[in-house]
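Undergrad: Predicted coordinates and the sequence they were generated for:
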Amino acid sequence: MSTTLDEPVTENQATHAARLQAGTTAVRLHIRWPGTRKSLSRDQKQQAAGAFDADSRTLSAAKRLFDTSHPSFRAVSAIKTKAGSLWKGMTLPYIEPGVRLLRRGDVSEFDDRMNTIRDELAEAVDELDRCLSELVDQARCQLGHLFDPADYPASMSDLFALAWDFPSVTPPAYLRTVNPAVYEQECQRVQAKFTEAVELAEQTFAEELSQLVSHLAERLAGSVDGKPKVFRDTAVTNLTEFFERFQHLNIGSNEDLDQLVENARQVINGVNPQDLRDRTSLRDRVACSLTQVESSLDELMTDRPRRNIIRGPR
């Protein structure tokens, strides 16, 4: 892959990119998951098309193999979501697909927590395996003539897996002696990627903050049928969690964004969700202040568009 940017990298940008590179390591999350649907065979599609007087050549159809709403399947799916949320929550975005950046000081915590989640997945899959015959019987009843026992495994235990690794995103050291010119070229490409990663982090934080602020401001403003709009506690707690994550992961590359995050933090600092429901004056004040933050965030994201990155053939 070749990477070039449409504008020169400033000294300040290079400094932030170098700091990000020095303080993070790349991490990938791998999830193996079985398919829960299967395309109908040609004969089955012809049968289905006949019921609707349709041309089977233009029909796309699939059958659901498992009832994913079954408690045992939902438990497994919840752990998959948990793993993905942890991976994204502890990391910053990177421009390589499937790769994110983890602070080096967080590697041990990330590894420990992922191991715990992997153990939870193994337990949940064991329970799912115990329910396999029930799920197959359920599918037999629901699918009728479309049911095929060959679609189902003898066990589910080998169909789920959770793994992670820490790939290198820096040029191999041997290039320095084998071909210094190529090594320098690769170093420049890495710097360009981390420069883009810095701006991706800024954009991601700004967009997330904008969504959280906009949602809470909208819930606090106005009324429905003469009554204040209903909002969940998470509309407030999600912002608090964002502030904590921003403080930990922020690389300090955008002073304007830092100030807007601090402004939003001050608006809801010490604010209890129930107080917002009970005190109209507090509710109105917070809504007004958050709307101002939202407006400033919109200006920030308009004034600082993402740098265009050109990705060549892989």
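TA: Alright, I've got the coordinates. A quick note: this is a predicted structure, and the numbers were derived from the prediction, not measured.

Undergrad: CA atoms for contacts and neighbours, from now on please.
TA: Will do.

Undergrad: Which stretches in the protein count as helices?
TA: With DSSP state H, the ranges of helices along the chain come out as 11-23, 42-51, 71-89, 107-130, 132-143, 175-178, 180-220, 234-249, 255-268, 273-278, 280-303.

Undergrad: Which of the ones you listed has the highest mean neighbour count?
TA: The densest packing among those, expressed as mean neighbour count by mean count of other C-alpha atoms under 10 Å, is seen in helix 180-220 with a mean of 19.

Undergrad: got the angle between it and helix 280-303?
TA: Going by axes from the mean of the first three to the mean of the last three C-alpha atoms, to 10 degrees, helix 180-220 is angled at 150 degrees with respect to helix 280-303.

Undergrad: Okay, one more to line up with it:
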Amino acid sequence: MATSNWTAPHPSTFILLGIPGLEAAHVWISIPFCSFYILSVVGNCLLLAVIKSEPSLHEPMYLFLAMLAFADLVISTTVVPKTLCIFWFKDHAIHIDACLAQELLIHGVTNMESGFMLAMAFDRYVAICNPLRHSNILTSWAIAKIGLGVVLRGIMVIGPHPFLLKQLPYCTTNVISHTYCEFMALVKLACVDTTAMRAYSLLIVFLTAGLDFILIVLSYILILRAIFHLPSKEARGKSLSTCTSHVCVMTAFYTPAFFSFFSHRFGHVAPHVHILIANVYLLLPPMLNPIIYGVRTPGIRLRLLHILGLKPA
């Protein structure tokens, strides 16, 4: 790949290779990528429309779900169009400012998604372990403050990334072996010691997404303990069913996320495998979330069928 626009040590343009080793299959790989993106956009837009139009869904769980759906739309649109340009039109170049903006949105919004999932787990915890106080604890004002707090956290912890990355000297190459501008992919191009920056990135992940995951697990331990103390089997089954959708969404998000994160820093995974997993981490959850909640939530399912004209009001 030519790098004629690159002038050391601060290139104006980076070159995104796509998926090294699978260049011949880029067109075929673009088919599921494009399909996932279309399903993600349509599904999340429908989910937002359903939650907005149905007053019975203006509850904490679904308001947090709406925040998650909007974040999913941002993530998908930040990554997929440029990736498809690489696959279809061989448009590998990306200006450094666009690259840093993409990196900021990817890491910032995924950080927010983790926070929204923690908020949803907190809602389930209060609803099951302290149901009489649920409406008093999770008021509209409390939901707004939680949502704003999650957004501000994502901005504050990821906001320094572009400034740090722009100060690095890239005096070896401007070629990024990836489909998008990822923090560690850029750090690895620098020709200076980046130990402190890598440690900073690791600390941020553990203090945000890692801590979110630990708190979610703890909340579900308390939830399960409360459920198994319920007097009837029917009550236990109903309580468990309200948590199933969230557990599925959480699994789809955290499993590829942690695999991608640890393999990039500590593993010896083949580059094309790592890049495919990194894309699955950003593409699969936004596509699955509306499907999971649409199938498992009667209120969403019935309202969606009405919007689509498949069921009378």
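TA: Cool, the structure landed. Source: prediction; values computed, not measured.

Undergrad: Please state their TM-score.
TA: After superposition, the two chains reach a TM-score (TM-score structural alignment, normalised by the length of structure 2) of 0.26; 119 aligned residues with a C-alpha RMSD of 5.9 Å.

Undergrad: follow-up on the earlier one: same list, the helices of structure 1, but as CSV with distance to R32 of structure 1 please.
TA: Output for these, formatted as CSV (distance: least, C-alpha to C-alpha, whole Å):
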stretch, distance to R32 of structure 1
helix 11-23, 29
helix 42-51, 28
helix 71-89, 10
helix 107-130, 12
helix 132-143, 18
helix 175-178, 35
helix 180-220, 27
helix 234-249, 28
helix 255-268, 37
helix 273-278, 39
helix 280-303, 36
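
Undergrad: who wins for proximity to A62 of structure 1 among these?
TA: For these, proximity to A62 of structure 1 was assessed by C-alpha to C-alpha; helix 42-51 is nearest, at 8.9 Å.

Undergrad: Quick test: name the residue nearest the centre of structure 1.
TA: Per C-alpha atoms, centre = their mean, the C-alpha nearest to the average position across structure 1 is that of K88, at 5.2 Å.

Undergrad: got a list of what that one touches?
TA: Each residue near K88 of structure 1 by C-alpha atoms under 8 Å, 6 or more residues apart in numbering is listed here: R100.

Undergrad: List just the one of the helices of structure 1 that sits closest to I310 of structure 1.
TA: Closest approach to I310 of structure 1 among these (C-alpha to C-alpha): helix 180-220, 10.7 Å.

Undergrad: Check the offset of that closest one from the chain's centre.
TA: From the chain centre to the centre of helix 180-220 of structure 1 is a distance of 14 Å (C-alpha atoms, centre = their mean, to the nearest Å).

Undergrad: relative orientation of that helix and helix 234-249 in degrees?
TA: Comparing the axes of helix 180-220 of structure 1 and helix 234-249 via the same axes, to 10 degrees yields an angle of 160 degrees.

Undergrad: distance of the residue nearest to the centre of structure 1 from A22 of structure 1?
TA: Distance of K88 of structure 1 to A22 of structure 1, computed by C-alpha to C-alpha, to the nearest Å: 20 Å.

Undergrad: So which residues of structure 2 form strands?
TA: Under the criterion DSSP state E, structure 2 carries strands at the ranges 13-16, 93-95, 175-176.

Undergrad: can you give me the helices for the stretch 151-300 of structure 2?
TA: When assigned using DSSP state H, counting those that start in this stretch, the helices of the stretch 151-300 of structure 2 occupy the ranges 160-167, 183-187, 195-205, 211-227, 233-265, 271-296, 298-307.

Undergrad: Quick one: those helices as TSV, columns for mean neighbour count too.
TA: Rendered in TSV, the data for those read as follows (neighbours: other C-alpha atoms under 10 Å):
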stretch	mean neighbour count
helix 160-167	14
helix 183-187	18
helix 195-205	14
helix 211-227	17
helix 233-265	16
helix 271-296	20
helix 298-307	17
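
Undergrad: right, and those - which one's nearest S76 of structure 2?
TA: When the helices of the stretch 151-300 of structure 2 are compared by C-alpha to C-alpha, helix 271-296 sits nearest S76 of structure 2, at 6.4 Å.

Undergrad: looking at the strands of structure 2, which is buried most?
TA: Comparing the strands of structure 2 by mean neighbour count (mean count of other C-alpha under 10 Å), strand 13-16 comes out on top with a mean of 24.

Undergrad: what helices or strands is that one leaning on?
TA: When contacts are defined as 3 or more C-alpha pairs under 8 Å, 6 or more residues apart in numbering; DSSP states H and E, strand 13-16 of structure 2 packs onto strand 93-95, helix 96-129, strand 175-176.

Undergrad: OK, contacts around the residue nearest in space to the middle of structure 2?
TA: Most central residue of structure 2, judged by C-alpha distance to the mean C-alpha position with C-alpha atoms, centre = their mean, is T110 at 3.8 Å. Residues counted as contacts of T110 of structure 2 (C-alpha under 8 Å, 6+ apart) are 71, 75.
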